[in-house]
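[1] Based on what follows, work out the 3D shape:
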Amino acid sequence: MNSQLFPIGSIVILKEGTKKLMIFGRKQQVETDEVRK
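    So this is what the prediction gives:
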């Protein structure tokens, strides 16, 4: 596991940002048989 990742549930503020964000998942994707063009 990458040691530079924040734990799920962490509250962060991005550089130059003013709003707080919560980390709630990593590398989320939907598995499908659909082919994108």
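[2] can we go C-alpha only for contacts and neighbour counts from here?
    Will do.
[3] Please tell me how far residue 12 sits from residue 21.
    Residue 12 sits 5 Å away from residue 21, going by C-alpha to C-alpha, to the nearest Å.
[4] let me fix that: residue 11
    6 Å.
[5] Touching both of the two, which residues are there?
    Residues touching both residue 11 and residue 21 (C-alpha atoms under 8 Å, 6 or more residues apart in numbering): none.
[6] Sequence B follows; please return its structure for comparison with A:
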Amino acid sequence: RLMAARLAGEEIEPRGPIETEAARRLADDLKDE
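    Predicted coordinates for the structure are as follows:
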């Protein structure tokens, strides 16, 4: 869901610690590449 929203160009606020952690991991992955 997070990735789909990002690909659609939408900025969504992470809801809860799980989505926050997922967003942080996604940002780290994009930074490493």
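[7] Got a TM-score for the pair?
    In this superposition the chains share a TM-score of 0.21, using TM-score structural alignment, normalised by the length of structure 2; 21 aligned residues with a C-alpha RMSD of 3.5 Å.
[8] List the residues that contact residue 6 of structure 2.
    Contacts of residue 6 of structure 2 by C-alpha under 8 Å, 6+ apart: none found.
[9] Around the closest residue to residue 22 of structure 1 other than its chain neighbours, count how many other residues there are.
    In this structure, residue 22 of structure 1 finds its nearest non-sequential neighbour in residue 11, 4.5 Å apart by C-alpha to C-alpha, 6 or more residues apart in numbering. Per other C-alpha atoms under 10 Å, the neighbour tally for residue 11 of structure 1 reads 12.
[10] And for residue 24 of structure 2?
    13.
[11] Name the SS class of it, please.
    helix (DSSP: H, G, I helix; E, B strand; the rest coil).
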